[in-house]
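K.L.:
Structure, please.
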Amino acid sequence: MCGRFTLSATPEDVRALLEYIEQPNFPSRYNIAPTQPVATVRQEHGGRHFALVRWGLVPPWVKDPASFSLLINARSETAVEKPSFRGAMRHHRCLVPASGFYEWRQTPDGKQPYFISPADGGVMVMAGIWDTWSDPSGGDIDTGAVLTTEANQMVGRIHHRMPVILMQEDFDAWLDTGNVMARHARALLRPAPEGYLKSVPVSRRVNSVANDEASLLEQADTDQELEPAQKTGRAKRTKSSGKKASDDQMDLF
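P.N.:
The predicted structure follows:
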């Protein structure tokens, strides 16, 4: 699964890779969490466009988002068929740039967070979906989720699931909802190649969304050796509290 990630690359580096039309300026983020705005790229009107969405998909048919569980992840194996995701898989696929993501491994001393990022230090791009929810008064909000898949061997030592990471040659096909049907796009949703990612244990300070600084990525001391992680049940949905988030939590920029 993917429940926290970072985007510390410069706006110029992100735009150079994803080639969207806009030129947004944004600061480094080191602990992006559910309900916060996340950067996405979508294909519209003949070009790629940068857009912010709230992390936690709310399908258009939901009557009350406050009582609906946040869908931060969508299982790639079943997203085409699931009512919550199939519309977005057909019509609203997007790219989610990141510098890395966090995953937690169960240890005798509790859950140890790891930061997992491209081995070359570059920008990685997760497969995402988005949709628009409209309230009765006419207001709209775009929300999104990250696709997940079975972990590759490296990530599997920490957790049995991982976000789908798209290679650059697959960006066009994933975004092309007009010509690439959802069932064909699903073939792009596979574990990252071995050797593409690296992992380091980091401070449990990342557990608090209030912490969002570069020091979260500093390697932590741990004697735990990485063996294949045990599978657990399905990833939990995040329950929406219905409370208004703080200004800091909702401000990507």
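K.L.:
contacts, neighbours, all on C-alpha from now
P.N.:
Fine.
K.L.:
contacting residues for Ser8?
P.N.:
By CA atoms under 8 Å, 6 or more residues apart in numbering, the contact list for Ser8 reads Pro27, Ser28, Arg29, Tyr30, Ala98, Ser99.
K.L.:
Just the ones in strands from the residues you listed, please.
P.N.:
Judged by DSSP state E, the subset of the contacts of Ser8 located in strands is Arg29, Tyr30, Ala98.
K.L.:
correct me, but the first one touches Pro11?
P.N.:
Put plainly, it is Arg29. No - Arg29 lies out of contact with Pro11 (CA atoms under 8 Å); the separation is 11.7 Å.
K.L.:
run this one through as well so I can compare:
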Amino acid sequence: MCGRFTQQASWAEVVAFMQPIPLLAAEEAIEPAYNIAPSQPCWALRPGEDALEGARMRWGLLPGWAKEPRIAYSTFNARAETMAEKPAFRSAFRHRRCLVPASGYYEWKAEGKAKQPFYIHDEAAPILLFAALWEAPHPRFGELPSVSIVTREADGPVSALHHRVPLMLDPELGAQWCRGSADDAAGIAHAAPGPQLAWHPVDRRVGNVREQGPGLVKPVRSLL
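P.N.:
Below you'll find the model as predicted:
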């Protein structure tokens, strides 16, 4: 799963990372965020007429039929294996796919009574590109569009931290994810190679959603 992530890159850095895919940055600057949690706003990239476009969204998908806004606390992740069938996600999967540019994300590993957070990032690039689904603002509860990050089974060494990871794409596959058919997207979700990930233990303060700042991503001595 992905329950916390960071967005530290500027629009200029995101645009450069996305090359050769055209990207129209939002007018509002990206303010570095080191502890984005479900229900909080974040930045996403969605298809526009001629380019992907930066858009501010709230994390936790809120379908138009939702009767309570709290459903968003259970829809911040969509499983790649079931997103095409689940009522909360299937319409967005067919028609509204997008990307979330992240600098990294957090995962917790427990051993006995100790629970250590780790910060996970791309070993060779400044940005991870999460596949995502989005919905228009809810007619009753939403001022912003809402977004869900797609996850899949983890493989390789990172599976020792958690059995699921975000579905992470390179820019060209990301553009195909956004603009291709639902069948194209399903194929990408099934077979896309992941980036080379690195991780390190970080301060347990990250477990508090009110905590912010670059100190949250700095390495610390592990409790495990």
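K.L.:
Mind checking the TM-score on these two?
P.N.:
Once superposed, the chains reach a TM-score of 0.90 (TM-score structural alignment, normalised by the length of structure 2), with 220 aligned residues with a CA RMSD of 2.1 Å.
K.L.:
now, which of the ones in strands among the contacts of Ser8 of structure 1 sits nearest Met124 of structure 1?
P.N.:
Ala98 (5.3 Å; CA to CA).
K.L.:
Map the closest one across to structure 2 for me.
P.N.:
Mapped onto structure 2 by TM-score structural alignment, Ala98 of structure 1 lines up with Ala102.
K.L.:
Tell me who's in contact with its match.
P.N.:
Ala102 of structure 2 neighbours (CA under 8 Å, 6+ apart): Phe5, Thr6, Gln7, Gln8, Ala9, Ile127, Leu128, Leu129, Phe130.
K.L.:
count of residues packed around the first one?
P.N.:
By the other CA atoms under 10 Å criterion, the neighbourhood of Phe5 of structure 2 contains 23 residues.
K.L.:
for it, what are its contacts?
P.N.:
Counting by CA under 8 Å, 6+ apart, Phe5 of structure 2 has contacts Tyr34, Asn35, Ile36, Ala37, Ala102, Ser103, Gly104, Tyr105, Tyr106.
K.L.:
cool, Asp13 of structure 1 as well?
P.N.:
Asp13 of structure 1 makes contact with Val123 under the criterion CA under 8 Å, 6+ apart.
K.L.:
can I assume it sits in a helix?
P.N.:
Yes - with DSSP: H, G, I helix; E, B strand; the rest coil as the criterion, Asp13 of structure 1 is part of a helix.
K.L.:
Would you state the strands of structure 2 in chain order?
P.N.:
Under DSSP E, structure 2 gives strands at 5-7, 23-24, 33-36, 41-47, 52-59, 77-79, 97-102, 104-111, 114-122, 128-135, 146-153, 164-166, 197-201.
K.L.:
And the first one against structure 1, how far off on average?
P.N.:
Spelled out, it's strand 5-7 of structure 2. By mean CA distance after the TM-score superposition for structure 1, the fitted strand 5-7 of structure 2 averages 0.7 Å away from its aligned residues in structure 1.
K.L.:
now the shortest one
P.N.:
On superposition with structure 1, the average gap between strand 23-24 of structure 2 and its aligned counterparts reaches 1.8 Å (mean CA distance after the TM-score superposition for structure 1).
K.L.:
That strand aligns to what range in structure 1?
P.N.:
Structural correspondence for strand 23-24 of structure 2: residues 20-21 of structure 1, per TM-score structural alignment.
K.L.:
And the contacts of the matching stretch?
P.N.:
Applying CA under 8 Å, 6+ apart, the contact partners of stretch 20-21 of structure 1 are Val41, Gly47, Arg48, His49, Phe50.
K.L.:
Give the aligned equivalent of the third one in structure 2.
P.N.:
Pointing back at Arg48 of structure 1 there. Matched to structure 2 by TM-score structural alignment, Arg48 of structure 1 sits across from Leu52.
K.L.:
how much space between that match and Glu172 of structure 2?
P.N.:
Distance, Leu52 of structure 2 to Glu172 of structure 2, by CA to CA, to the nearest Å: 12 Å.
K.L.:
of the two, who's got more company?
P.N.:
Neighbour count, other CA under 10 Å: between Leu52 of structure 2 and Glu172, Leu52 has more, with 22 against 12.
K.L.:
and the more buried one, what does it touch?
P.N.:
By CA under 8 Å, 6+ apart, the contact list for Leu52 of structure 2 reads Ile21, Pro22, Leu23, Leu24, Leu45, Arg46, Ala175.
K.L.:
Can you flag the buried ones in those?
P.N.:
Neighbour-count burial (16 or more other CA atoms under 10 Å) applied to those gives Leu23, Leu24, Leu45, Arg46, Ala175.
K.L.:
right, and out of those residues, which lies closest to Ala92 of structure 2?
P.N.:
Nearest to Ala92 of structure 2 out of these is Arg46 (CA to CA; 12.0 Å).
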